[in-house]
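> can you look at this prediction? I've put the sequence above it.
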Amino acid sequence: MGKTKMDKRGRVLIPSKERKRLHLKPGVEFELVDTKGVLLLKPIIPKPIRVRSKKEVWDKETFLDAGEATFGE
């Protein structure tokens, strides 16, 4: 593991090597956990959305409907 500093505005940079190793992308949210004076940053991983269809035939329209239900128009 590397070292990092906190800047005047309270921001802490995570070294590139660690971001790549942990597959962290820009915009990821973290939960802050204080354990006896040690601050842990735990990435919040969104739960996947399950999409169901009663259609027995999976055509292009079915996939477009599923995408719209998941991500909006």
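Okay, I see it. Numbers count the residues shown, from 1 in each chain.

> switch to C-alpha atoms for all contacts and neighbour counts from now on
OK.

> distance from the chain centre to the top helix by length along the chain, please.
For the chain, the longest helix by residue count, based on DSSP state H, is helix 60-71. Centre-to-centre, helix 60-71 and its host chain are 22 Å apart (C-alpha atoms, centre = their mean, to the nearest Å).

> pasting the second one now:
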Amino acid sequence: MSESDDSADEEYGTARLNHRGRLTIPKALRDDLNLEDGTEFRVVREGGDIRLVRELPDLETVTRGEEWGAEAFRDAGEATFGGR
């Protein structure tokens, strides 16, 4: 199943383009996808449709012997560390 087929039938309401060309993604969808301020998207035109594709940050490889920075585990969360 491709990424675009994941929740193709799920609706989150409507969005309206404002006079400045801004579009607000419904809060329920932002919450479901963990979208935060500053999340970047590629805008793709498919015929008469518009598709927003979330840009994921590049992964950084850390090798043995290098010191890990403070942000090495910033997204690990409670599942990894049990809420410590």
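Arrived safely. This is a predicted model, so every value here is computed, not measured.

> TM-score of the superposed pair?
Once superposed, chain against chain, the TM-score is 0.72 (TM-score structural alignment, normalised by the length of structure 1); 60 aligned residues with a C-alpha RMSD of 1.7 Å.

> can you get me a residue count around the aligned residue in structure 1 for T14 of structure 2?
Mapped onto structure 1 by TM-score structural alignment, T14 of structure 2 lines up with K3. Residues near K3 of structure 1, counting by other C-alpha atoms under 10 Å, number 7.

> K3 of structure 1: what's its closest spatial neighbour, skipping adjacent residues?
Of all residues not flanking K3 of structure 1 in the chain, P15 sits nearest, at 8.0 Å (C-alpha to C-alpha, 6 or more residues apart in numbering).

> any idea how far G37 of structure 1 is from the one you found?
In this structure, P15 of structure 1 and G37 of structure 1 are 22 Å apart, going by C-alpha to C-alpha, to the nearest Å.

> the two: which has the busier surroundings?
The residue with more neighbours, out of P15 of structure 1 and G37, is P15; 12 against 7, by other C-alpha under 10 Å.
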